[in-house]
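Novice: Could you work out the structure for the sequence below:
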Amino acid sequence: MADTSALEEELKLELSPYDADLLADLLTDLLADCGLAGGAPRLVSQESTYFDTPDHALARAGLSLRVRRSGRRHKQTIKADGSAAGMLVRSEWEREIAGNQPVLDDDNPVTALLGHRTALLAPVFVVENERRVWNRDGIEIALDQGRIVAGERLAPLCEVELERKGAALDALFALAREIEARVPARICVLSKAERGYRLLAAAAPAPKAGRIRLTPQMSVADSLALIVGHCLGHFHRNLPALLDHGDAHALHQARVAIRRLRSALSLYRPVVRDPRKVARFQRDLQWLAGKLGAMREIDVLLANDDDPEALAPLCAARRKAAGEAAAALRSKRCRLLMLDLAEWIAIGRWRRAAPEAAPGELSLGAFAAAVLTRRRKILRKRGRHLAGLGDEARHDVRKAAKKLRYAADFFAALYPQEREGRRARRFVARVERLQERLGTLNDRVTAPAVRARLGLAPRRGPTADAEKAEQAEQAEQARLLRAAAKDYDEFATARPFWR
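Specialist: The predicted structure is shown next:
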């Protein structure tokens, strides 16, 4: 039997083991309360073995290959990564097979990718799962409780999948809200395959943003949906390490994801006709950024403070800030924010208001050029006479540099020619250098206020002479400011890559 290709659309919610048990007991009644009446769920025991090459070629290409055993039946499934702001939208190829080893012909992407290297495929991890399945009015509801086993490493698996089987998308989100109202459940963009690969790599680096694959043929609306989905995926993929360990690198990437998301909403504001909703998103994202920012401020002090007497109180303050950030990330406010963003991007009123019908009916390329030109103009204006600006005005320059850099990152794929690509990389590098230099300067300027807020004495530095320490700090800030002014001049004279 050949592989059959299909498009899978699902909304996935993550639960704690306790809440998964609670949901298992009440989900049938919950569905009936929602008008989705039916019988008891179908119980299925599953064991899914995931295959890859020794160098994980499939994972690096965004593919997963599994053989799932349910009773005596074996089903082979190949999936391609894909997400849109919390909705998982993935191509998949399925077929029934006779045993527990993959059967690969020429009609699937694994064979096309690996060629003769399919002989290297071997099991890499296993997902053991007890699944309860309800089918109601075009929605398949699957509650999964089990574990992922990768060698000697184990991780629990507790999630509910709402897969579209003919229902409208708003029905999936309505059901997700009903579930969240009864048990704490947050949107999850990690597939079981991604979780397994993460378990294999115990010290995997914090995921970075990566490149957004916009194309000139996209509508303005679809480009925003892709960008927001990309930002939310970046955020969610850093949550496990941030929640479980308070990892500083995951914290940094989660903050970058939020900043990029806020920038995207700001950059697209002229064509998105839903100001109240966008304003609410910005408020909640700013609140969340503030909770994470408190941790980051302490991390900066820990990285730069050479006062041994400050180490213990800084570590204590860091633990407190990490606890408050974790509480915010697990809060109902955050869960609903992420669910609302996912629904707004997928089926929000703004999409029906046709952003492309804005004045001039801009193509995506024209819209991107207009945004980049405007943000460049703002940065050039704010950054003039940089060396003479005060702290607050300099901070405004830094924020302008961030927005321009993120806009350039978002739209760079629209300029694929080799020469354009080189110019884009040079341009972004100059803006990034200016932004980071101003960030370092801002950290040094604000450090005394952060220390005071934490109840710490002023930093002594390597010398006990307070006057000499202050002079050394002022000299370092002056050096950074001169370097930032030079960075600005290099940016200001750089040729825009979008012209």
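Novice: hey, let's count contacts and neighbours off CA atoms from now on
Specialist: Fine.
Novice: The helix ranked longest in the chain: what's the following helix or strand?
Specialist: Determined from DSSP state H, the single longest helix within the chain is helix 418-453. Proceeding C-terminally, helix 418-453 gives way to helix 466-492 as the next helix or strand, assigned by DSSP states H and E.
Novice: returning to that earlier point: which helices and strands sit right next to the longest helix of the chain?
Specialist: Taking 3 or more CA pairs under 8 Å, 6 or more residues apart in numbering; DSSP states H and E as the contact definition, the neighbouring helices and strands of helix 418-453 are helix 275-304, helix 391-411, helix 466-492.
Novice: go with 7 Å
Specialist: In this structure, helix 418-453 makes packing contacts with helix 391-411, helix 466-492, judged by 3 or more CA pairs under 7 Å, 6 or more residues apart in numbering; DSSP states H and E.
Novice: Please generate a structure for the following sequence too, so the two can be compared:
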Amino acid sequence: MNLPSGTQEIELKLLFDPAELSIFRKSRDILSFSEGRARQVRLRAVYFDTPDLVLSRNGMALRVRREKGQWVQTLKGQIGGAGLVARRLEINLPVSGPVPDLSLVADKAVRKKILELCKGQELTEICQTDVRRVIRDLVVDDCRIEMVIDTGSIRSGSGGETFSGGEPVSASVSEVELELKAGPVQKVLKLVRQWNEHYSFRIGVYSKAERGFNLYRFGVETGTAEVRAGDVRFKKRVSGWDVAALAMSSAVEQLQRNAELLPVLGEDRIEILHQYRIAIRRLRTVLGLLDQSFPKKSGRKKLAKRLKALQRVSGVGRDWDVLIAEGLLPLLEKHAGDAEKSAALRALLQKAEAARHAAYRTILEGLQSRDFTALLLDVTALVLRQGDKKGEHAVSELWKTLLNDRRSDILYQVPGDILVMDIEALHELRLKVKTMRYSSEFFASFGEEEKTALFIRRCKKLQGRLGSLNDTLVADQLLGALREPGNDSLNRAIDLTLKYYQKAEARQMKKLGETWQKFCEAKPFWKK
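Specialist: Below is the predicted model:
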């Protein structure tokens, strides 16, 4: 929802363990930049919404908070942003008590929109926050920053869609928020980058309200559903650099939100890791697709290498997810009536789950590292950079050539019969088709809807067919590492699983020729 103009915040949130925050707040890294004395205040807030959370679902938050002896009603709405730096609209109004009064909202358009969304439903209390806040003014060269240190708690009762405990649930608050008051935002990111070398913290993407609402709905502060790619649309007259920055901003938020979910639900909901990897792929697609639009000395190539390494590490966990979900579990169901095979497959499944757990542990260690925090900061810093002459060309001058080059690259790799290609060559082809698909989706809004949808469907079909063939190669590698000399039962279960994959590969190969032909026949949607 687009809200009318108002006060815009540009802020960055850092999440600390309480012990680390205690060290950080007393450090010279803070005191040396501080201007004036620190102020302290206790903030108690109550967040309201309809029982079905209609305001939250439309990107809005409504709270009443006690500030300096006065109750203040605040309406917030997301109006855009860049990477992990939020840009929000905020409307503050004094009220007589701890309940909201929408009649006091002066902007008629905002008030009307809220009433339309609520459809007569009464607003109800969703969650409460109780925070002790320390406020410091920082001066870094020509940059003025308000830093707030918040410690406390978030509490909510049950009553949501999937949480059914009946008892109140809570989460702790231990965070630092930096709000830019004046000067270039790059200075804020540089300062945080320096802090990251000495202190352990994570970049936060969930507001206190979001955390409280998730507690209300699910009983956990991160929510329970994977975060999929947002719908990024732009017009042809927009510059190549503006398009790149917009797409990276969307992708890095998807990356971080799924990264927050992985430690909570990772192995129980394998789609989270999948969407985390899609976010990385989206970032890599932009870095490669619009390389000629990036500013000079942008660090694009180094960033692309770091993202590739991140994807490689997460790929091991994804491979085990696919093997278990699409190989071992279906086989167990198929042989449920055979006690000997079932026992052997369960033993194999146990080993596979242990290997997957080790892979996830490696992924999570990476997410908690300073390197990952630095990566997020560097992507955001790049998004917020000003473009130069390289990126001034309208994307309408670039997109057709970019897509045509990728399609030509695919056709060049298969000069003859696709069925004579070995499995390694087909794997390389799959990666190129995947890039073609992501690139096509990136520019989908430029083409005729029907023609564009057909081309992307053909890309997805070919990518899926090639992916199924690649699964056989991956299964052979993963299961080969689990073999044990002398453990005949386990090794027979491995052979049974590989035979299952080989049969699936044979079925896919029979259909590959036809799928490839249909891909070749799909008319490029960027051509008339």
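Novice: follow-up on the earlier one: would you mind finding the most buried of the helices and strands packed on helix 418-453 of the first structure?
Specialist: Scoring these by mean neighbour count under mean count of other CA atoms under 10 Å gives helix 391-411 as the most buried, with a mean of 21.
Novice: That one vs the second structure, mean deviation?
Specialist: With both structures laid over each other, helix 391-411 of the first structure and its partner residues in the second structure are 1.5 Å apart on average (mean CA distance after the TM-score superposition for the first structure).
Novice: one step back: switch the helices and strands packed on helix 418-453 of the first structure over to CSV; also include distance to residue 13 of the first structure.
Specialist: As requested, these are exported to CSV (distance: least, CA to CA, whole Å):
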stretch, distance to residue 13 of the first structure
helix 391-411, 28
helix 466-492, 44
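Novice: so which of those gets nearest residue 314 of the first structure?
Specialist: Ranking those by proximity to residue 314 of the first structure (CA to CA) places helix 466-492 first, at 20.4 Å.
Novice: what's the spacing between the closest one and its chain's center?
Specialist: Averaging C-alpha coordinates over helix 466-492 of the first structure and over its chain gives two centres that are 34 Å apart (CA atoms, centre = their mean, to the nearest Å).
Novice: by contact count, what packs against that helix?
Specialist: With contacts defined as 3+ CA pairs under 7 Å, 6+ apart, the secondary structure elements packing on helix 466-492 of the first structure are helix 418-453.
Novice: In the stretch 201-350 of the first structure, mark out all the helices, start to finish.
Specialist: 220-245, 248-267, 275-304, 308-329, 332-347, 349-352 (DSSP state H, counting those that start in this stretch).
Novice: Turn the ones you listed into JSON lines, including distance to residue 25 of the first structure.
Specialist: Formatted as JSON lines, the helices of the stretch 201-350 of the first structure follow (distance: least, CA to CA, whole Å):
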{"stretch": "helix 220-245", "distance to residue 25 of the first structure": "27"}
{"stretch": "helix 248-267", "distance to residue 25 of the first structure": "34"}
{"stretch": "helix 275-304", "distance to residue 25 of the first structure": "33"}
{"stretch": "helix 308-329", "distance to residue 25 of the first structure": "26"}
{"stretch": "helix 332-347", "distance to residue 25 of the first structure": "22"}
{"stretch": "helix 349-352", "distance to residue 25 of the first structure": "35"}
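Novice: Residue 439 of the first structure is nearest to which of those helices?
Specialist: The nearest among those, by CA to CA, is helix 275-304 at 11.0 Å.
Novice: And that closest one, what's buried?
Specialist: The neighbour-count criterion (16 or more other CA atoms under 10 Å) identifies 277-278, 281-282, 284-286, 288-289, 291-299, 301-302 as the buried residues of helix 275-304 of the first structure.
Novice: now it against helix 248-267, angle please.
Specialist: For helix 275-304 of the first structure against helix 248-267, the angle between stretch directions is 150 degrees (axes from the mean of the first three to the mean of the last three CA atoms, to 10 degrees).
Novice: How far does helix 275-304 of the first structure sit from its chain's centre?
Specialist: Relative to the centre of its chain, helix 275-304 of the first structure is centred 15 Å away, using CA atoms, centre = their mean.
Novice: And that helix, what does it pack against?
Specialist: Packing contacts for helix 275-304 of the first structure, counted by 3+ CA pairs under 7 Å, 6+ apart, involve helix 248-267, helix 308-329.
Novice: Next, the angle from the longest one to helix 332-347.
Specialist: Between the direction of helix 308-329 of the first structure and that of helix 332-347, the angle (the same axes, to 10 degrees) works out to 50 degrees.
Novice: Then the shortest one?
Specialist: Comparing the axes of helix 248-267 of the first structure and helix 332-347 via the same axes, to 10 degrees yields an angle of 50 degrees.
Novice: Identify each buried residue in helix 248-267 of the first structure, please.
Specialist: Using 16+ other CA under 10 Å as the burial criterion, the residues of helix 248-267 of the first structure that qualify are 249-265, 267.
Novice: And for the longest one?
Specialist: Residues 310, 314, 317, 318, 321, 322, 323, 324, 325, 326, 328, 329 are the ones in helix 308-329 of the first structure that count as buried (16+ other CA under 10 Å).
Novice: could those be laid out in TSV, adding distance to residue 52 of the first structure?
Specialist: Supplementary listing: the buried residues of helix 308-329 of the first structure in TSV, determined by distance: CA to CA, whole Å:
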residue	distance to residue 52 of the first structure
310	48
314	44
317	43
318	40
321	40
322	36
323	38
324	39
325	36
326	34
328	37
329	33
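Novice: Spatially central residue in the first structure, please.
Specialist: Nearest to the mean C-alpha position of the first structure, counting by CA atoms, centre = their mean, stands residue 234 at 1.8 Å.
Novice: what's the counterpart of that residue in the second structure in contact with, if anything?
Specialist: By TM-score structural alignment, residue 234 of the first structure lines up with residue 254 in the second structure. The contact partners of residue 254 of the second structure, taken as CA atoms under 7 Å, 6 or more residues apart in numbering, are 227, 228, 229, 279.
Novice: do residue 8 of the first structure as well
Specialist: Contacts here follow CA under 7 Å, 6+ apart; on that basis residue 8 of the first structure touches 89, 90, 91, 92.
Novice: out of those, which one sits closest to residue 340 of the first structure?
Specialist: When those are ranked by distance to residue 340 of the first structure (CA to CA), residue 89 comes first, at 17.7 Å.
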